[in-house]
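# Structure of the sequence below:
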Amino acid sequence: MSAADYVDDAVAGIQGDGVYVSPDVPGAADYESAMSQVVPQDGSIAVVVLPADAGLELQYDLQLLDTLTRQAGYDTVVLAVGSDVQADSVAIDGDEALRIANEAESAAGDDTQAALIETVQGIAEALPTGDVGGSDGIGWPLPVIGGVVLVAAAAAGVALLMRRRRRSSATASGQVPAAIRSRLDRLRALRGDYARLGGNRVAAETTFAIDGLVSNTEQLFARLDAKAGRDQVVLAEGEYADKLARLSAALERDYLLDLIVHPELWDDPDQRIAEVRDALAAVSTQIVDNIKQVNARRGLLFQVSLDSLVGRAELRDWEREFKRSSGEG
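As a prediction, the model looks like this:
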């Protein structure tokens, strides 16, 4: 069964009583019973529990979380991929929801069911009451309990959502260091340029890759802030301030984007495009590995070098310009 199938079943399943447990989950009946006890009957909470192997096709850590937050229609999503519990919210700060989920997971040990229950209760306590205005400027009545979704699963590929962008701005004022934040902001701006090149496979794949890189970088620093020492945060900042600056330079309109649109104007365009795509994939993979190291309470390991990009004189010039415009040099 594919990740997309799991998502389709989950979205359909929560439309009834707000609880869906995949039959592939060990102890599915127990999950169904326990979640039904904590989910309000007013339709404000949906619970979805899927097996760990549903996440095998994920392109980035919170991909399913983003997908169900968009498709399910609930304000808050709590995601557990197997034993990994995550959360997203537009009713409260998304990073606060994620912190609650992480702490619940740590406190519950191997008891994922208990972690899910504690996450629902913790987020419910943090939710505001009364009428609130969404990012679209529309006021919606918010129940006392608020919208919460419990999810355990994996998902098919989707672009990041407005919810994720609202989380990004909140994260930027908190866990993400300023140097990293400036690079992620630039990557988001460049992402739109690639997204607008409709029908181009390389551009579409680059758009998707940037989404994953930005999301996972924010996840890394959020989890470092919650679980690791200051020395590990500083170490990661030094590593990724440099690498994200180089990637931003390579993804600029005057380099990769121009290579895609006007390959006939460049020497070795295929090789240059491959260099950038390989670098983007390598950094993304290392960040996911770092997240796993943080979750396992291990020290961070960095093994990726961007020598192919460093060797391009024009990219060195653009990287220096990026730092100057960011007030770093």
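
# For the rest of this, base every contact and every neighbour count on C-alpha atoms.
Fine.

# can you give me the helices for the stretch 201-329 of the chain?
In the stretch 201-329 of the chain, the segments counted as helices under DSSP state H, counting those that start in this stretch are 201-227, 230-251, 256-261, 269-295, 307-310, 313-325.

# CSV for these, including distance to residue 35 and mean neighbour count?
CSV is the format used below for those (distance: least, CA to CA, whole Å; neighbours: other CA atoms under 10 Å):
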stretch, distance to residue 35, mean neighbour count
helix 201-227, 26, 21
helix 230-251, 36, 19
helix 256-261, 48, 19
helix 269-295, 25, 18
helix 307-310, 50, 14
helix 313-325, 49, 15
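
# next up, for comparison:
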Amino acid sequence: MGMIIVAASDLSGVTDAVTGALQSGDIYIAPGVKSADALTNALTDVVPADGSIAVVVLPADADLGAAFDLELLDRITREVPQKTVVLALGDDLQAASSAIDTKEALFIANTNETAAGGDTQAALVETVQQIVEATPSAPGGSGAGGGADWLLPVVIGGVVLLAAAGTAIGLLARRRRTPASVTASDPVPAGIRLRVDRLRELQVDYARVPGDAVAAQTAAGIDALASHVEQLFLRLDAKADADQIALAEAEYSDKLARLVAALEPDYLLDLLTRPDLWDAPDERIGEVREALDGLTTQIVDNIKQVNARNGLLFQVSLDSLIGRSELRDWERQFNQGSKE
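Sure thing, here's the model as predicted:
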């Protein structure tokens, strides 16, 4: 069993150590993981001997250097021979598979993580067993292969976890690449990444509003939007040409900035907490929520179009936000908000 001796922020080093070990085995447990011997024995009893499933157990901080959600799982999956990878980062379970339906694999991992209540061994054992049961048998052994790995981001905690069940979180398709072609760069364009980062900051602000159902729903919606934006550009990076990526960047750099301006604390959050200080507060709140839902729906549609190898279609205009004089200078407001 190899050892991770690189810093957690060095994702390439962590990936190399893990994938190197998985070339000759199906279980990797990092040195220092508690109860490693018992965990190894438990996993050995359930992991198939046919090399179809790999299980990796790492410290919770092993992906600190990640530029986007599930980057470490993405890296590992693209480099190993196993068709299914179950990864535990502390008690956070993640799963990627090209052997079964991606949504089912994620649902299995998330359900067992929640049910185990922090018992990583129980969650891993149950996840592996259920994935084995869900994997169709194939004459000749290896099953349907192909050139794609399927990843689905795991969303954990509070309202975000509740939102994930309703939105199915979305899925990420990546082509297998040779090691030489893999880079550590973020496939999300810099301008889009800036807006996504601000959305995640705002999500925290809305989640902290006590006893406000609309604020909680908005927090969940913001998180879902941010995750879907990342997934769109990750899949565009894997499956689309440069023109489609540039088209999506131009479309969403504009619209995300407008939406961010409307979600800033001095607009929607203030409307929710001090509606008495605004004219037509319910109408204004409805406009922003409609824009958030509409933009998310369009991005999900774009993801489906990428999956089907179709051209991207854009139909959401956010006209209601443009019509508000307070939000017309949306670019200035976004830039000011991102510096705070």
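
# TM-score of the superposition?
TM-score of the superposed chains, computed with TM-score structural alignment, normalised by the length of structure 1, equals 0.55; 222 aligned residues with a CA RMSD of 4.7 Å.

# Reformat the helices of the stretch 201-329 of structure 1 as CSV; add distance to residue 81 of structure 1.
CSV is the format used below for the helices of the stretch 201-329 of structure 1 (distance: least, CA to CA, whole Å):
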stretch, distance to residue 81 of structure 1
helix 201-227, 15
helix 230-251, 25
helix 256-261, 35
helix 269-295, 13
helix 307-310, 35
helix 313-325, 38
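
# Of the ones you listed, which is nearest residue 96 of structure 1?
The closest of the helices of the stretch 201-329 of structure 1 to residue 96 of structure 1 is helix 201-227. By CA to CA, the value is 9.9 Å.

# Onto which residues of structure 2 does that closest one map?
Aligning helix 201-227 of structure 1 against structure 2 (TM-score structural alignment) gives residues 213-239.

# Next: stretch 180-188 of structure 1.
Using TM-score structural alignment, stretch 180-188 of structure 1 pairs with 192-200 in structure 2.

# host element of the closest residue to residue 234 of structure 2 other than its chain neighbours?
The shortest distance from residue 234 of structure 2 to any non-neighbouring residue, by CA to CA, 6 or more residues apart in numbering, is to residue 187 (5.8 Å). For residue 187 of structure 2, there is no helix or strand it lies in under DSSP states H and E.

# What is the neighbour count of residue 187 of structure 2?
By other CA atoms under 10 Å, 20 other residues sit near residue 187 of structure 2.

# cool, and residue 121 of structure 2?
Residue 121 of structure 2: 21 neighbours (other CA under 10 Å).

# How about residue 166 of structure 2?
Neighbours of residue 166 of structure 2 (other CA under 10 Å): 8.

# returning to what we had before: show the contacting residues for the residue nearest to residue 234 of structure 2.
233-234, 237 (CA atoms under 8 Å, 6 or more residues apart in numbering).

# Now do residue 21 of structure 2 against residue 288 of structure 2, distance only.
49 Å (CA to CA, to the nearest Å).

# how close does residue 14 of structure 2 get to residue 222 of structure 2?
31 Å.

# Correction: the previous question concerned residue 184 of structure 2.
On the measure of CA to CA, residue 184 of structure 2 and residue 222 of structure 2 end up 26 Å apart.
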